[in-house]
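# Task: produce atomic coordinates for the following.
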Amino acid sequence: MTGTDPQLARTALEVAPLLLGTVLTVHRDGSAVAVRITEVEAYEGESDPGSHGFRGRTARNASLFGPPGTLYCYFTYGMHHCANIVCGTEGRASAVLLRGGEIVAGEQRARERRRNPARARDLANGPAKLAQALGLDLSSDGMHLDTQYPGTRPAGTGHDGGASPGPRATLSPLPALAPSGVKTGPRVGVAGPGGSTDYPWRFWLDGEESVSAYRAATPRRRRKPAGRAAGTD
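Below is the predicted model:
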């Protein structure tokens, strides 16, 4: 956990409000983009029906069970990437989804990645937008904050094992207390019990333009079996 704030070694519910107002910087492809985090969601693994780790560890969510400070990135809806900061203890799927933020450095590079939206507030006002602006995707999954790459790759080597520096991510120090103006509510777009008011685990800074709009999950409609008329058994 070299270079990682020890406060990440706490539950997602404890870490989530502390992340608000901190700055995450991603260095990639010769440029750096930084976002001031304004909106997050906490997920607590096997005890949380909204978590990707609710049913245990798989090849797809393995990074979610890594040490605190690991980035867990996933691909969703066949088109979007989202990024989480793993916290808690290694082996337990506790993480904070980065839902929204304000780009504070590298705006031009963020605009190129986001195909130049008209308004600055639209650069990272949603989890997929934020990940795209920072250049985080499946190749970033498992990367550790403040390091090059974990595991067997020596520090300072690229993704291909060569001498070129690989991408890295840094997080500014977490405060001792959450900032003022923190609001809480149900998580966005989470179906089932995990998206109910029993889980007000979305945290955001009140009055920030970069906070995404709330929307409840849209229930998936079951397709009728082929060849059967509606209303028949």
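
# use CA for all of it now, contacts and neighbours both
OK.

# can you confirm L136 is in a strand?
No - according to DSSP: H, G, I helix; E, B strand; the rest coil, L136 belongs to no strand; its state is coil.

# want to put them side by side, so please do this one too:
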Amino acid sequence: MAEAAPLIDFSASSVEVARQLIGACVRVNGVGGRIVETEAYDREDPASHTFSGPTPRNAAMFGPPGHAYVYRSYGIHWCLNFVCREVGHGAGVLIRALEPIAGLDVMRQRRGVIDERLLCAGPGRLCQALAITREHDGRALDAPPFELQPETAPIAVVVGPRIGISKAMEMPWRFGLAGSRFVSRPFRAV
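The predicted model follows:
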């Protein structure tokens, strides 16, 4: 009998979950791929949407762990986060990039590009490719339309500072799959 894949512990800190998610596969309505880049956010972090407390916009991030928090960035792009920690804490992991695996033709149509490296490299591109919208905000990650499968094999993870953050820049809370050509930007030393 085969062993069940280890589950991702969404009750853990956002930094721990951000690391655990590297290599996991996520699909939305069957379209998706391998997570190759994440960023951690916590309520103690001035760059986090939860730093100033709950609002109607960020309510899902204070909700139960293992759910989606979806918001618009700069009023243009949707961004997908996975909620961590206990209810009321306000922590999550931004999914920055995927290696496209399932539904590439659908992704190409949604994104209007052919190059698979440009399909899901960046949170806005990723959400467009997977058709993530505000409708997904607060939805459980272990139920349709989501499918999440943890990585079971050992993988090498690189760490660096988050992208586009002017507050709390010194925090090395960006994680990536070592050597992946699908990350949104190359990693630099911390």
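
# Superposing both, give me the TM-score.
Laid over one another, the chains give 0.90 as their TM-score (TM-score structural alignment, normalised by the length of structure 2), with 182 aligned residues with a C-alpha RMSD of 1.8 Å.

# ok, which stretches of structure 2 are strands?
25-28, 31-41, 68-73, 77-84, 91-102, 146-149, 157-160, 174-177 (DSSP state E).

# Out of these, flag the one nearest F10 of structure 2.
strand 77-84 (4.8 Å; C-alpha to C-alpha).

# Can you name every helix or strand that that closest one contacts?
Helices and strands touching strand 77-84 of structure 2, as assessed by 3 or more C-alpha pairs under 8 Å, 6 or more residues apart in numbering; DSSP states H and E, comprise strand 68-73, strand 91-102, helix 123-130.

# The strands of structure 2 into CSV, with extra columns for mean neighbour count?
Output for the strands of structure 2, formatted as CSV (neighbours: other C-alpha atoms under 10 Å):
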stretch, mean neighbour count
strand 25-28, 22
strand 31-41, 26
strand 68-73, 21
strand 77-84, 26
strand 91-102, 26
strand 146-149, 18
strand 157-160, 18
strand 174-177, 25
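
# okay if I get these as TSV plus distance to I114 of structure 2?
Output for the strands of structure 2, formatted as TSV (distance: least, C-alpha to C-alpha, whole Å):
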stretch	distance to I114 of structure 2
strand 25-28	20
strand 31-41	16
strand 68-73	24
strand 77-84	20
strand 91-102	12
strand 146-149	25
strand 157-160	28
strand 174-177	23
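
# and R108 of structure 2, which of those strands is closest to it?
Across the strands of structure 2, R108 of structure 2 has its closest neighbour in strand 91-102 (10.3 Å, C-alpha to C-alpha).

# which residues of structure 1 does that closest one align to?
Using TM-score structural alignment, strand 91-102 of structure 2 lines up with residues 94-105 of structure 1.

# for stretch 118-130 of structure 2, same thing?
Counting by TM-score structural alignment, stretch 118-130 of structure 2 sits on residues 122-134 of structure 1.

# Return the distance of that stretch from the chain's centre.
Computed by C-alpha atoms, centre = their mean, to the nearest Å, the chain-centroid distance of stretch 122-134 of structure 1 equals 10 Å.

# coming back round to it: distance to A59 of structure 2 for the helices and strands packed on strand 77-84 of structure 2 - can I get that in TSV?
Shown next, in TSV, are these (distance: least, C-alpha to C-alpha, whole Å):
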stretch	distance to A59 of structure 2
strand 68-73	8
strand 91-102	11
helix 123-130	20
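
# Which of those sits closest to E151 of structure 2?
Across these, closest to E151 of structure 2 is strand 91-102 (C-alpha to C-alpha), at 13.4 Å.

# do you know which of the strands of structure 2 lies nearest A140 of structure 2?
So among the strands of structure 2, strand 68-73 is nearest, using C-alpha to C-alpha, at 6.4 Å.

# and that closest one, how far from structure 1 on average?
Aligned to structure 1 and superposed, strand 68-73 of structure 2 gives a mean residue distance of 0.5 Å (mean C-alpha distance after the TM-score superposition for structure 1).

# what stretch of structure 1 does that strand fall on?
Using TM-score structural alignment, strand 68-73 of structure 2 pairs with 71-76 in structure 1.

# V157 of structure 2 contacts I22, doesn't it?
Yes - V157 of structure 2 sits in contact with I22 when judged by C-alpha atoms under 8 Å, with a separation of 7.3 Å.

# shared neighbours of the two, anything?
Listed as contacting both V157 of structure 2 and I22 by C-alpha atoms under 8 Å, 6 or more residues apart in numbering are F175, G176, L177.
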